[in-house]
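Undergrad: Sharing a model prediction with you, sequence too.
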Amino acid sequence: MTGEHAALTTPPANGDYAANRPPARGYCEAPDRLEGFIRALESARGKRLLIVIKGHPDPDSIASAIAQRHLAKAYEIESTIVFFDPISHPENRALAKSLDADLRQYREDMDLGAFDYMSFVDTQTPHLPVRVARPPPILTFVDHHKIVGGFDAAFIDIREDAGATSSIYAEYLEHSQFGLRLGSSEDARLATALMHGIRADTDSLLLARPIDFRAGAYLRQFIDSDLLRVISKQSITVRTMEIIQRGLNNKVIRGTFLLAGVGFVREEDRDGIAQTSDFLLRHEGVETALVFGIVNGDVVDGSLRTNSATIDPDGWLKAVFGADSAGRHYGGGRRNKGGFRIPLGLFARCRDRDALWAIGKKTIEDLVFEKIGVEQDDKDAG
């Protein structure tokens, strides 16, 4: 599914959510769940909602709770975020303060039974950690861990294929009609919180899944970069996440070989091509991944990663891309990795970027697929 599912819902009565809201561009993994989530919120319009953070609040649970409150507000739902264990990590305390998150620690004089509904985020069990005579019914339960036990709720969304609950909420935001808006400081803080939550729960993207990269590609246009630098230690840049998303969208698999073009890339982001190749090799079930793009508008830059016993990156890339008039090879490598850089020369002056990319992409694909075909024929003949 693509952007045509961006308008799955009827916009809420309050607020102009269409203003400054970019259209959805990514893939919606679960449109039926999105619709179920919206129906649950609509059923609670005008009610009071208790949003529960269990355990010590961490970046993913904090961001998910804030997102739940943001989405509920569109349906005139009054939400209160309550946590029960102290925010123990100094970075998480700084996060909550920097975001002006309005999180409330449970006190014995709080009447949790006075709420109309409860929502649980980023937790395996839907039970309050304190005794409440008549706990409110569960409106929504959203998490990315394997569920423990059964329970009743108006809406449940558990995705074990997500690296972070924040990624699920980012999908809700992107593919509904009350998503994040450009120019809104409140929405920028929410986007920043979700991005930090994703990074924190995926070990700086090392454990990220496709939904996490789709979320990152969506959120990057809204985040407050200065705030993100303050609250996170980054090993993969936001722009690299977007390049990885392009690689996921554009990948072509032939047998155990994956090829992906990621379009135009800034010089300062060129490392994202290699990181995308690394990611696709780990997550797409192939033996070899080759990712390429046009860097700085004047060179085709590519990266190859392989765990194949039959591909020597150095020899393979030299055979595919050849050499210039001076005999300098465009590509090369060692052991399980390699790369290539092919100057566009006069063609770099082409003003039609779409045409330039189409020519570059077609040329690379033809060369690679021809090489794969020759190798496959040789293997079959043997």
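TA: Good, I have the coordinates. As the structure is a prediction and not an experimental result, all values here were calculated from the model.

Undergrad: When you work out contacts or count neighbours from here on, use the C-alpha atoms and nothing else.
TA: OK.

Undergrad: Now do the helices in the stretch 201-350 of the chain.
TA: Along the stretch 201-350 of the chain, the segments classed as helices by DSSP state H, counting those that start in this stretch run 210-219, 225-231, 238-250, 271-283, 313-321.

Undergrad: next, the one to line up against it:
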Amino acid sequence: MSNSIRTASQKSRYESLLQAVSTTDILAICIVADPDAIASALALKRLFWRKVKKIIICRVNAIKRSDNLAMLRYLHIAIPYIKQIDTTQVTNWAIVDSQPHHHKSLSNIEFSILIDHHPPSPVLTVPFMDIREEYGATSSIMVEYLRAADINPSAKLATALFYGIKTDTDNFARSSIAADIKAFHYLYPHVNRNIIKKIESSEINKKNVADFRKAFDALQFVGDTVYIHMGMVNDSDSLVIIADFFLKMVEATWCMVSGIYGQKVIIIIRNAGFRLDAGKVASRLFGKLGSAGGHKSAARAEIPVSVFISEIGDLSKVSDFMKDKIKKR
């Protein structure tokens, strides 16, 4: 966040945000779709309602998790791929809950607006940029903008934001601050809690039963860490679902799940302990081989297969490599 925005009141932040668009703009809000990003995009769209000519929300990733698909279905949300929209008509771009370096499809877009809670890239140059990495969810930041604009969220928007905060903070088990709780409390009276229940009960489906079977067979303990190597996977989100699930084991303080997706070795890390930071652990263990980072309780690393093979050995060594890294944690 720039110094001027960091020190500004929320009301002046909102006024600065409005200066980033014009009434003739066709605004595209681009996201790496997950519940927090989807909700934040809906909130930004509401903030700019009748303030620009047209607003489009688009995504750069596939949505495959059954709970995320349930969110779209129950809240009647449609978010097309970026390739499905006519980008030649777009005059202004915004991004929420992500940054250009997070996805290759974002890297060539010139954004005017960026609102996020992930650690910032040191090379970001966006005219309006509000990054608050201490927040547990971007949805919490967007609630503050709505309140500064004196906008009461509809049941649909409130439910989306509420669920965005729930998922990104893992019901406040992950890093969060008082502002997240305040936003959550503010939204509560407006939320359709029956829809929340339906979405949350949609995590497991017939397609990922085989993944769970494989995970149970591959499960190993290295100290207080559950480690599972899933081998080749068709969907990297399956690694996230497995990591979240197996952290629930009584004996586990950490869970690390690895898998090979496309041309990358992907490592998902979850931490329920007090002492270490998952993001810092990911950076220390894997940062020299690829991209790695995250929050105190959740992190991710991606190592190009070519780098792994040249530096470590063939892909049959992933499991041994991981167990050695876990011991050095």
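TA: That came through fine. Remember, it's a predicted structure, so these values are computed and weren't measured experimentally.

Undergrad: now the helices of the stretch 201-350 of the first structure as a markdown table including distance to E370 of the first structure and mean neighbour count?
TA: Below are these laid out as a markdown table (distance: least, Cα to Cα, whole Å; neighbours: other Cα atoms under 10 Å):
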| stretch | distance to E370 of the first structure | mean neighbour count |
| --- | --- | --- |
| helix 210-219 | 29 | 25 |
| helix 225-231 | 43 | 15 |
| helix 238-250 | 19 | 22 |
| helix 271-283 | 20 | 22 |
| helix 313-321 | 9 | 19 |
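
Undergrad: Any chance of JSON lines for those helices, columns distance to M110 of the first structure?
TA: Converted to JSON lines, the helices of the stretch 201-350 of the first structure look like this (distance: least, Cα to Cα, whole Å):
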{"stretch": "helix 210-219", "distance to M110 of the first structure": "35"}
{"stretch": "helix 225-231", "distance to M110 of the first structure": "30"}
{"stretch": "helix 238-250", "distance to M110 of the first structure": "40"}
{"stretch": "helix 271-283", "distance to M110 of the first structure": "46"}
{"stretch": "helix 313-321", "distance to M110 of the first structure": "64"}
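
Undergrad: so how far is A217 of the first structure from T165 of the first structure?
TA: Computed as Cα to Cα, to the nearest Å, the T165 of the first structure to A217 of the first structure distance reads 16 Å.

Undergrad: contacting residues around the equivalent of L42 of the second structure over in the first structure?
TA: Using TM-score structural alignment, the partner of L42 of the second structure in the first structure is I66. When contacts are counted by Cα atoms under 8 Å, 6 or more residues apart in numbering, I66 of the first structure touches I81, A101, L190.

Undergrad: any idea which element I66 of the first structure lies in?
TA: helix 59-73 (DSSP states H and E).

Undergrad: And that helix, how far out from the chain middle?
TA: Mean C-alpha position of helix 59-73 of the first structure versus that of the full chain (Cα atoms, centre = their mean, to the nearest Å) differs by 16 Å.

Undergrad: Next, the buried residues of that helix.
TA: Going by neighbour count (16 or more other Cα atoms under 10 Å), the buried part of helix 59-73 of the first structure is 59-73.

Undergrad: Show the subsequent helix or strand relative to it.
TA: Toward the C-terminal end, the helix or strand that comes next after helix 59-73 of the first structure (DSSP H and E) is strand 78-83.

Undergrad: mind listing the strands for the stretch 51-200 of the second structure?
TA: 54-59, 92-96, 113-116, 128-131 (DSSP state E, counting those that start in this stretch).

Undergrad: now these as JSON lines including distance to S22 of the second structure and mean neighbour count?
TA: Compiled in JSON lines, the strands of the stretch 51-200 of the second structure are given as follows (distance: least, Cα to Cα, whole Å; neighbours: other Cα under 10 Å):
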{"stretch": "strand 54-59", "distance to S22 of the second structure": "11", "mean neighbour count": "21"}
{"stretch": "strand 92-96", "distance to S22 of the second structure": "9", "mean neighbour count": "24"}
{"stretch": "strand 113-116", "distance to S22 of the second structure": "13", "mean neighbour count": "24"}
{"stretch": "strand 128-131", "distance to S22 of the second structure": "14", "mean neighbour count": "22"}
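
Undergrad: Against L207 of the first structure, how distant is L173 of the first structure?
TA: Going from L173 of the first structure to L207 of the first structure by Cα to Cα gives 23 Å.

Undergrad: Pretty sure P304 of the second structure sits against Y261.
TA: No: using Cα atoms under 8 Å, P304 of the second structure is not in contact with Y261, being 9.9 Å away.

Undergrad: Go ahead and flag the most central residue of the second structure.
TA: Centroid check for the second structure by Cα atoms, centre = their mean gives D34 as the closest residue, at 5.8 Å.

Undergrad: ok, that residue - contacts?
TA: I63, N68 are the contacts of D34 of the second structure under Cα under 8 Å, 6+ apart.
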